[in-house]
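*Asks:* build the 3D model from these lines:
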Amino acid sequence: MNPAGTDTTHDAGKTVDFFVSYAGVDQAWAEWIADTLERAGRRVLLEAWDFVPGSNWPALVQAGLTTAGRLLAVLTPAYLASVGAAAQWQAIWAADMGGRGRRLIPVQVEPCEPDTLGLLGSLTWIDLTDLTDLAGPGAAAAARARLLDGIRAAVTGQVRSVNPTPLPTRDTRDVPAAADESERAARYPGRPPLVWGLPPELVRNPRFVGRASELAELRARLTGFDRAVPGPGSPVPGVRAQVVHGLGGVGKTELVVEFAYRYSHAYDLVWWIRGDKMTEVVAGLAALAAQLGLAHVEGDEAAAAAAAEALRAGRPHRRWLLVVDNAVIGNAVIGNAVMGNNAGATATNPYLSRLLQAAETAEFGHLVITSRNPDWAGRATATEVAVLPRRDTIDLLRRHRAALEDAEAERLAAAVGDLPLAAEQAGAWLAASGMTVSDYLAALRVETRELLTRGKPDRYPFIVAAAWNLALDEIGPDEPAVVELLQLAGFFGPEPIPLDLFPALVVLGESNGELGESNGEGTLWSALSAACSSPLRWGDVVARLRALGLGKVEQGTITLHRLVQAVLRDRVPTSRHLEFRATVGWLMIRALPTAIQGNPAAWPRWAALLPHLQAQIEAEPSPADANAAGMLGLGNLAALYLQETGQLAAAVDLHTWVLARTEQVVGTDHPNTLVLRNNLALALQKAGRISEAIGLYERILARASRILESDDPNLGISRNNLASAYWAAGRIAEAVELLEQVVDDAGRIRGPDHPDTLLARSNLANAYQTAGRLAEAIRLHEEVLVDVVRVLGQEHLTTFLVRNNLASSYQASGRTTEALDLYEQVLTGREGVLGDNHPDTLLSRSNLADAYQALGRLPEAIDLYERVLSDARGVLGADHPHILITWNNLACAVAAAGRLAEAIDLYERVLADQRRVLGPDHRDTLTSQGNLANAYRAAGRTNADAADGADPADGADAADGAGD
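*Replies:* Next up is the predicted model:
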């Protein structure tokens, strides 16, 4: 319900008379029906009017269905196919199954096949189908009378008599009549536009998919509240000038064509103008002037001005939609200077300005502009059109080749980056050529430019590559920095590229070509590095890139579509690709921090740049590349970053790739190769692939023993790592034996006070504890703590680690109060040195919660676990193994507190996550599995009940603290 100039929302406590249910494509009909009823004094609930910011639409619908006297179903084939609409009318049907209350009233506005009506076919409906597509006001009046007569009959229970009783209403004093009521009323959708000006080639696209929300939102932004029932003052205006912007090929024009057809019945005039050049705008407006009968105006420019004025004044048509397609330079509208080859044609365009003014002042006129440029300086609301959701891309592809398998369709949609024009082109070519999807994808990788010239869809004026080449050709010869930035960005990944990477090119420029030869016009990247040296010039380059519409510039990043990047790379000679990739690698080497482990501050930068590093890896750099060693080093660091953040499967894959390439470059026995093998084995161990890790560690130790000197520290590292894997596999005796050798060797080679020796002794004490030799473990931990405080000090990170390990031994031996005191000391120290949200600090907090639980201080334990989870998810991510362990420990505490049902729910969720992230055989997964089985038994559930979740024999009885 929407009186002019008044609050349009419905009070929760008030009922409505009618809920209008409709499919999105029938919004114009729904608005006309609702407007007609409200002018008759009824209260109406309509999604297009009442779904406003801050409203809970599902709750509003539920309230409307509960409290509305009746539901009006706008009956069309689209309505019958709508799942959401079916849920609405079926709710009313169930409440009035016999139809005695006549609460469900279909209003048919399009013919429907009888066999599609279902239950609705048993009802009597109001039929307006014979009054649609009729010209003149008589059809609207007849439809209005038939609608109101039908509603009156449903409400009163009798057909209208010769002298009908007026439709009962509530007090309508707040809905006064107006002299121009017929003009302000919603336009009758059964009447087509009086003037239709879409070009003949822009017929409605039978393969148009998706975009329902974009179409509805564009309609809502244009109309605002101008559909209001007349009242005091003027209608509340919508924003009647809308710019739809986005990448070439993303479907801006197709979206607006569909909009024009879908909502055509809401307008008396629909007109389309090409906006590439001022002359086209003038010609389009002059043609409109002729259509409007402005024959007295001489000359195209005068006629164009007269047409713009006629639109502003609403004479002879108040309700109009005018589309300006592909307005090249948005800034030209307000007279700003622009760069580029088309600047002369569009630097000043008073006719676009007049159209914007007409849209601002016209009461019911709407202007839609499509453009690559998002910058319209407040003169119109600009909205970006994004690529299609994946499901819609697959739908579009299958409209060309229906037999596409799911996996094929997914791969093809990903390859075209969900770009509608590229998907249309790919689908058309596959249908025409019979090429397999695998062959198409292979060709797309190696013959991008050639393939993107194939399969031009019939209704498109150009192919996808040509759309971008047109934009690239706009770049003037005096803009080499823009060209260089685009070319270089083409060699990154398709994810957002941080713009703060590029100023480092200033250093490269000063080095006089560190990475490559001169390009014949100066040092490689000379124009771009010069632009980067000046914030003002750099800003100009970024602004120009944004105006071209070839990428998205936002929040300090630039994002290019993967196919745009392919076209950009294809414009660069193959012989120079190595230079470009070397520059990208050089920029990342400079930008990425090398201190990753235990350093969350470095992780956001890695998260941002990792996709671009992976793009370089996928390009298979040659070992002969001068930058290859640096890229392999980055690859190793990237794999360590993935380990740190719990992305273990990806870490294993990347470690494997880096190791294989490094062996090609430096050989199998190089010390760097041994380090990389250790890193891979550690990733395998963390991923729960213990037997593979042990096998690799054993091979590493055998090779290291053969090629390294007996006093080489790396030999001790290899033994320590193998011992860790033995311990994880439960081979405790072998782990102890190896660690004792590591301690002896470290003391002999590096001395008893070397940090590596101290750490080795602490690891041996941990192994003693696991082996059940608690007294020896405690004694050794106490000795190590004294030594580490003496050598490294109270606030050293190793001191915190050893103190934490001693606390764990105290807790295992039942000395929980002493353990609690040590845990609190460690937590205080780590908070002071590392900060509240460092992973080690979070781990200390979790260990302290374990101690609280052991002491029976369950409320404190539960509260602390929950705090750890809240803080750690933002640092480590929801799927990090430490997070999953903490969820398990929280479940243990909740179970101990007697909240068994809640604990079972937690166990089930964490077990599902651990199976997904770590695999079914990981130690942590088996621990949670055993805990869930125990909880099932405690709840009296049988083994059959528990079978889907766990086998009690497979896991431990309880989860230990994560420890250090």
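*Asks:* going forward, measure contacts and count neighbours with C-alpha atoms only.
*Replies:* Noted.
*Asks:* which strand or helix spans Val553?
*Replies:* Using DSSP states H and E, Val553 sits within strand 551-554.
*Asks:* buried stuff in that strand?
*Replies:* Buried positions in strand 551-554, judged by neighbour count with 16 or more other Cα atoms under 10 Å: 551-553.
*Asks:* and for comparison, fold this next one:
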Amino acid sequence: MTAEESSAPAAAERVTISYAGFNRAWAVWIGDCLERNGWEVAYQRWNPPVEIPLDVALGDLLRVQGRVLVVLSDWYFKLGPRTDEEWESAVRSIVVPHVHRFAAVSVATQPLPGAASAFGGVVELWGTGVREAERRVVRLLGPAPGPADSTLGGRPGPRFPYDQPHVWGGVPRRNVRFTGREDTMQTIYDTLQRAEPGAGVVTLWGMSGVGKTQIAAEYAHRFSTEYDLVWWVPADQRGTLRQRLAELAPALGLTTGPEYGERLRAVGTALRRGTPYARWLVVLDGADDPEPISDLVPSGPGHVIITSQNRQWEEHNTVLHPVPTYDRDESVAFVRRRAPRITPAEADLLSAALGDLPLALDQTAGWLNDSAMSVAEYVDLLNSGSDLESGLRVAADFPMTYYTAFSILLNRLRETVPESVDLLRLCAHFAPGAIPVQLVRGIPQADLPEPLSGLMEDPLRWNTAINKLIQYSVIRWGSPEQEADPEAGTIHLHRMVHQTVRAGMSEEDRETYSRAVRRALSAADPQRAADTRRWSRFEKIVPHLEASGALHSRHADMHRLIFNCLNYLFLAGEYTLGIQLAERTERAWKEVYGEDHPLVWDLNSQYATMLRATGDYARTERIDRAVIEHLSAHRGPRDLTVLRAEEGLGADLRGLAKYDEALQVSEQVLADYRQLVGELDPRTLNARHNAADSLRMLGRYREALESDRANLQARRELLGSRHNWSLYSEIMYAWDLRLLGRYAEAQSVLEQSVEVHRNLMGENNPQTLTAELNHALCVLRSGDREEAGARLARLLERAEQVLGDASPLTLIIATSYSFTQRARGNLDLAREIGERTTKHYAEALGARHPYTIGTTVNHALVLRAIGERQQSHMLTEECLADMSAALGLDHPWTLGVALNAAAGRNLEGDVEGAAELSRETVRRAGAVLGRTHPLYLSSQVALATDLRGLRRRREADKVEEEALSGLISSLGSQHAHTISARARVRPYWDFEPLPI
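*Replies:* This is a model prediction of the structure:
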């Protein structure tokens, strides 16, 4: 197409906006202005390959229809990069002859090259307000070619580039030297835009130092006009991630209390619902371990970008986008932006020497620009390795050139601002990633290494050292939103920098600096792990224990801190992290103290507690018995540490279904605690709680209720009603009420308790999940199957995300969800989940464990519902024999299986056998549970059905009348159980596992 043809009037309504990717926000806003005024707009990102001559690239712009509006800035002219001479030549040959086809606006903050004048009257938009900018854009192209597009009035237009999103938090400052990655930017944008709501998650994956964080930051800035909320979260540590998400609550205007968990829950709900903002972007930076944090990835109508070195994120419903090192053209362009004095040839030489690794290029070019050393001299130095730190070890994970280059930079920093290097060395003995400034500056003055003496107390020296490290991209500084205190910020230390600094230090220096960091951690010890208000402080400490050398420390303060952190991790439900910390600590203490040191045995007890939460009861029983045997021999059988291990043994025995032995152990521990520390000591109350658990497992629900009621009252008085132990007593007290058939009472207790749990402990804490499970089952027992099913579905999803699909709590929820789905007629789903749960129990606990037997009984009900009556009946009879052998004939679970077995006999034509079993079940249930319990009344309804089948109608009517009277009295005339009994629907029993 010729230039004349392309400028024909028929095509004059079309405008193509040519822009550098960095200026996309301006291009989109300008295009929206023109569309609203009747223009047809197309976009063309300006990024010509360096091998294409500039005049050819400019000539390609003339191939489009209509006019070309160029968004001019330093970025537009320097992409490539191109020299001013190239531009002068190209615009003379292309733009000047066709100036009527071109229009231009300038958004540059710096004077433009002389070539810009060739575009005619360039309209300046930088520094203008939105109304004036729009007026200038519209006037630039003359009268509108058609009526304004009325269809655009209903949709929100892009935000004016100078206006930030309504909520903007933690995003690093825009890197004005950002170079290349244009295809990556477009791929991320297209992927997120095409994603279904709730699925807009992209993971930028690549080696350390490759520029993932810079890409994410540039994306946040470049596409900010399309979001109402942009929130940046350091995600290398679960605690930091949770803290940053919780800080979003006040920024969203959410009305919450001061509790940490409440804010976190409110933020998750707001993002999921898209209120108050549906257009949101959350960046999780440095998320190198998906397992501990995958449950915290926000979902909803917005978008999430994750940066990580771990490609396992592709298993967590994200789109994985690999990030390679720079192309050579990108490397050269970046170096020249970072160091203008470096020529293209020198930039190429430097890029080759550093392997095109962005982090190395950034740090090296930064100080070379200020140095008198030439690039050639530097490359020779780099190749020779003569400026390496003494003792520097090169790891296989990263390029050798980076270690060499960074060593040279450190030496130069030492010559100019030595305190910056000393501060960096200190930071390198925290863990890489986010380091709270409060911890750094909280080191007692007496414990500071000599080179840093006085630095923390001198703002001028501190700022000088910090700013020099920031200047050369050695660290990144982050300040939390809503905070005026500079000590509330964070220092972000790249993993490569962290490893390189430590590798270049002598053993003596490493010990000096790590000791100072350990003193900082000790001084920050929150101590009381049961206080949920202190959990955010623990979250900041835990990641730094190993890096600081705390695990190998002989100092008693460090031992206390580690135990406190383990307690916190258990109470917060961070079992995986707790197990890892316990295992690493055990290895370290065995190295330092030997196999039989008392600390190692105390740790084993804590380790068993963490393992028990994952369901490994056989292993924890072996550990606890070994601990008890060893400590009893050395400290006596009534030592408090021995009693603590015996408490754990009682829980192990409950998990292994050795309920009688568990009760015996629990009652003995309770008696010993009462004698040693008194009736109202927290340890005594905990022992009474455990004894109630054993009673509940034995089906002695009334005794469990009495114990839990007394315990709940005592804990409230001693610890307060919002203490997590008091709240757990509340859960189990309500559980006892529900097992006794007092559904309304149980539900009334839990309605408020669930909300308090969410606010205090967070919605994904295992204790919160347990409270919600109990509440959902109360809803089910009240007759609302639809609501109960919906609650259990959400619970199961969260539990699988947080705890995994084989954890004890997840299996309890899955079992409950399965029989709820069967009751609602969703038989395929009920069967699938039920079979999976039974398989888990059989593999973990054995075929004769009551939980395996019970879930098999539930499966038999599914088989009956789908028409496989004979197989269902045979399976139920087998389960009746197995449960009787495991627990005895009078256990409520055995009675429940008998209720189902009698129904099977009736359906198979053995009415006499059914009636005999039903009569025996009624007798035993009345004696064990009482004549008002739902299981007793259900057994009566079943007996009436069997008697009617034997034509003994008078007796059947009498039994049925008694059952109906009992149901109306205990549950009400409109309860689902009462209505079913009145309609002569034969009842059944669902097995429900209990928490250990």
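*Asks:* where does the TM-score land?
*Replies:* The TM-score (TM-score structural alignment, normalised by the length of structure 1) is 0.50; 618 aligned residues with a Cα RMSD of 6.4 Å.
*Asks:* mean deviation, the strand holding Val553 of structure 1 versus structure 2?
*Replies:* Superposing on structure 2 and averaging over aligned pairs (mean Cα distance after the TM-score superposition for structure 1), strand 551-554 of structure 1 comes out at 3.6 Å.
*Asks:* same for that strand, what does it pack against?
*Replies:* Contact partners of strand 551-554 of structure 1 among helices and strands, from 3 or more Cα pairs under 8 Å, 6 or more residues apart in numbering; DSSP states H and E: helix 535-548, strand 557-560.
*Asks:* can you say which of those is packed in most?
*Replies:* A comparison of those by mean neighbour count, using mean count of other Cα atoms under 10 Å, puts strand 557-560 on top with a mean of 20.
*Asks:* so that one matches what in structure 2?
*Replies:* Residues 490-493 of structure 2 are matched to strand 557-560 of structure 1 when aligned by TM-score structural alignment.
*Asks:* which residues touch the aligned residue in structure 1 for Ala788 of structure 2?
*Replies:* By TM-score structural alignment, Ala788 of structure 2 lines up with Ala861 in structure 1. With contacts defined as Cα atoms under 8 Å, 6 or more residues apart in numbering, Ala861 of structure 1 is in contact with 848-853, 893.
*Asks:* so which of the residues you listed are in strands?
*Replies:* Among the contacts of Ala861 of structure 1, DSSP state E puts none in strands.
*Asks:* ok, so of those, who is nearest Pro316 of structure 1?
*Replies:* Checking these against Pro316 of structure 1 with Cα to Cα, the nearest one is Ala893 at 75.9 Å.
*Asks:* aligned to the closest one, what sits in structure 2?
*Replies:* Using TM-score structural alignment, the equivalent of Ala893 of structure 1 in structure 2 is Thr820.
*Asks:* how about Leu785 of structure 1: what's its closest non-neighbour residue?
*Replies:* Spatially, and ignoring its direct neighbours in sequence, Leu785 of structure 1 is nearest to Val802 (6.0 Å; Cα to Cα, 6 or more residues apart in numbering).
*Asks:* pretty sure the one you found contacts Asp787?
*Replies:* No: here Val802 of structure 1 does not reach Asp787: they are 10.3 Å apart, not a contact under Cα atoms under 8 Å.
*Asks:* the two: who's more crowded?
*Replies:* More crowded of Val802 of structure 1 and Asp787, by other Cα atoms under 10 Å: Val802, with 27 against 17.
*Asks:* shouldn't that one be within a strand?
*Replies:* No: under DSSP: H, G, I helix; E, B strand; the rest coil, Val802 of structure 1 sits outside any strand and is assigned helix.
*Asks:* list the contacts of Val894 of structure 1.
*Replies:* Applying Cα under 8 Å, 6+ apart, the residues near Val894 of structure 1 are 858, 862, 900, 902-903.
*Asks:* show the buried residues in these.
*Replies:* Neighbour-count burial (16+ other Cα under 10 Å) applied to these gives 858, 862, 900, 903.
*Asks:* wait, doesn't the second one sit right on Ala851?
*Replies:* What it means is Ile862 of structure 1. No: Ile862 of structure 1 is beyond contact range of Ala851, at 11.4 Å (criterion: Cα under 8 Å).
*Asks:* how big's the offset between the match of strand 557-560 of structure 1 and structure 1?
*Replies:* Stretch 490-493 of structure 2 differs from its equivalent in structure 1 by a mean of 3.4 Å after superposition (mean Cα distance after the TM-score superposition for structure 1).
*Asks:* circling back to that earlier point, and the match of Ala893 of structure 1, what does it touch?
*Replies:* Residues in contact with Thr820 of structure 2 (Cα under 8 Å, 6+ apart) are 780, 785, 788-789, 830.
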